[in-house]
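A.B. asks: sequence and predicted structure below; questions after.
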Amino acid sequence: MRKFIFITLFLISNLIFSQVKGTIIAIKDGDTVVALLPDKTQETLRLADVDCPENGQAFGKNAKQFTSSQVFGKTVTFYRIGKDKYRRTIAKIFYDNDKYLSKEIIKAGFGWWYFKASKNLELQKFQDDAKEKKLGLWADKNAVSPWDYRESKKKKKVI
């Protein structure tokens, strides 16, 4: 029985954390892309470690454009690390000789380090640096995080 449980857990972890290649065929927003996999299926990927402004939010279009400029049409390598509440795959995406997409977004000032779900403290430093240099969304001294923006939209619906 133990052997069966071990093998099952091993296979599940390989499915979740395995390296996958795909071509980015769509950019939904700054932190969500669609990959075409080698078997011709599509998979929606929500970037790990970063939260970008929503499409209707200030800098939302800029974040989407930045992500597009980095990976649209490119073959990337990604690692599945889980699923979100919308059943999208949460993934760490790497491109152009191992650039980490979430890190590049944060460095350019088009997303927040998503500290609620990320343990990568290095990304906090990149966010602080972008903020200090007033890059991207940090040019707005009243920048609103996506989670605060979504919360304010919920409250408006209730009223």
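C.D. replies: Happy to help now that I have it. Numbers count the residues shown, from 1 in each chain.
A.B. asks: CA atoms for contacts and neighbours, from now on please.
C.D. replies: Noted.
A.B. asks: identify each buried residue in the lengthiest strand in the chain, please.
C.D. replies: Using DSSP state E to define each element, the chain has its longest strand at strand 19-29. Buried residues in strand 19-29, counting neighbours by 16 or more other Cα atoms under 10 Å, are found at 21, 22, 23, 24, 25, 26, 27, 28, 29.
A.B. asks: for residue 77, see how far away the third one is.
C.D. replies: Residue 23 sits 9 Å away from residue 77, taking Cα to Cα, to the nearest Å as the criterion.
A.B. asks: hang on, the earlier thing: what helices and strands are in contact with the longest strand of the chain?
C.D. replies: Helices and strands touching strand 19-29, as assessed by 3 or more Cα pairs under 8 Å, 6 or more residues apart in numbering; DSSP states H and E, comprise strand 32-36, helix 60-71, strand 75-83.
A.B. asks: run the last query once more with 10 Å
C.D. replies: Packing partners of strand 19-29 (3 or more Cα pairs under 10 Å, 6 or more residues apart in numbering; DSSP states H and E): strand 32-36, strand 42-47, helix 60-71, strand 75-83, strand 89-95.
A.B. asks: next, the angle from the last one to strand 75-83.
C.D. replies: Taking axes from the mean of the first three to the mean of the last three Cα atoms, to 10 degrees, one finds that strand 89-95 is oriented at 150 degrees with respect to strand 75-83.
A.B. asks: ok, second structure coming up, stack it against the first:
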Amino acid sequence: MKHVIAFVLLLAVSASAHADFDGRVVKVADGDTVTVLHNREQVRVRLGSIDAPEKRQAFGTRSQQHLSALVFGRTVRVVEDGKDRYGRTIGVLHVQGVNVNREMVRAGMAWAYTDYLNDRLMPVLEIQARVSGTGLWADPHPVAPWQFRRNEAAARRAKKAQN
């Protein structure tokens, strides 16, 4: 009987660890991170399966603006998929039935993040955006955010080595 009770408690804890919730978007940090007000608590949410350009990168501001137009000040449904290494909730945002994560990729405002992919439709949406030259794919040489971050880190290391 103790094992059954322990199992039920474990299920309850794991279910609450990935609980979906509704809230109002009060901040859009960039093209893949928002702050959602839920039960008077601000929850930072990293949109799963996508990687948007960094703010300092080409299309970074446009990506942030596009996400803001979709969700800022609106009530969203967050389908939680865990936490990232920075403690942010990873999730899929839905607003009025629209999957916002997919919309960002479809609009050419983010890449399908293949290293952390939980949505198999993302690469298809990215290819469609690429072929049509939508959003960041209008740039003849777009740089993926993960490559941009690596390049910046290498430049910082090189600069530090010179000093």
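C.D. replies: Received, thanks. Treat the numbers as computed from the prediction; the structure is a model and nothing was measured.
A.B. asks: what helix or strand is residue 105 of the first structure on?
C.D. replies: Following DSSP states H and E, one finds residue 105 of the first structure within helix 101-108.
A.B. asks: distance from the next helix or strand after that helix to the second structure after superposition?
C.D. replies: The C-terminal neighbour of helix 101-108 of the first structure among helices and strands, as given by DSSP H and E, is strand 112-113. Here the mean offset of strand 112-113 of the first structure against the second structure after fitting is 0.4 Å, by mean Cα distance after the TM-score superposition for the first structure.
A.B. asks: trace residue 145 of the first structure over to the second structure, please.
C.D. replies: By TM-score structural alignment, residue 145 of the first structure lines up with residue 144 in the second structure.
A.B. asks: just residue 19 of the first structure next, same as before
C.D. replies: Checking TM-score structural alignment: residue 19 of the first structure goes with residue 20.
A.B. asks: how close does its match sit to residue 158 of the second structure?
C.D. replies: Distance of residue 20 of the second structure to residue 158 of the second structure, computed by Cα to Cα: 44 Å.
A.B. asks: remind me, longest helix of the first structure?
C.D. replies: Scanning the first structure for the longest helix, with DSSP state H as the assignment, gives helix 2-17.
A.B. asks: ugh, wrong one, the second structure
C.D. replies: The longest helix of the second structure (DSSP H) is helix 145-162.
A.B. asks: just the residues contacting that one, thanks.
C.D. replies: Contact with helix 145-162 of the second structure is made by 51-58, 60, 110-111, 113, 115, 142-143, as judged by Cα atoms under 10 Å, 6 or more residues apart in numbering.
A.B. asks: kindly report the same for stretch 132-139 of the second structure.
C.D. replies: With contact meaning Cα under 10 Å, 6+ apart, stretch 132-139 of the second structure is reached by 52-53, 58-60, 62-63, 104-111, 126-131, 140, 142-144.
A.B. asks: the residues you listed, buried ones only, as a ChimeraX selection?
C.D. replies: Command for ChimeraX, covering only those of the contacts of stretch 132-139 of the second structure found buried under the criterion 16+ other Cα under 10 Å:
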select :52,53,59,60,62,63,104,105,106,107,108,109,110,111,126,127,128,129,130,144
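A.B. asks: how big's the offset between the longest strand of the first structure and the second structure?
C.D. replies: Taken against the second structure, strand 19-29 of the first structure registers an average deviation of 0.5 Å after superposition, with mean Cα distance after the TM-score superposition for the first structure.
A.B. asks: what angle do strand 75-83 and that strand make with each other?
C.D. replies: Relative orientation of strand 19-29 of the first structure versus strand 75-83 (the same axes, to 10 degrees): 80 degrees.
A.B. asks: tabulate the helices and strands packed on strand 19-29 of the first structure (a markdown table), appending distance to residue 122 of the first structure.
C.D. replies: What follows is those, written out as a markdown table (distance: least, Cα to Cα, whole Å):
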| stretch | distance to residue 122 of the first structure |
| --- | --- |
| strand 32-36 | 22 |
| strand 42-47 | 16 |
| helix 60-71 | 20 |
| strand 75-83 | 19 |
| strand 89-95 | 15 |
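A.B. asks: which of the ones you listed sits closest to residue 11 of the first structure?
C.D. replies: With Cα to Cα as the measure, strand 75-83 is the member of these nearest residue 11 of the first structure (13.6 Å).
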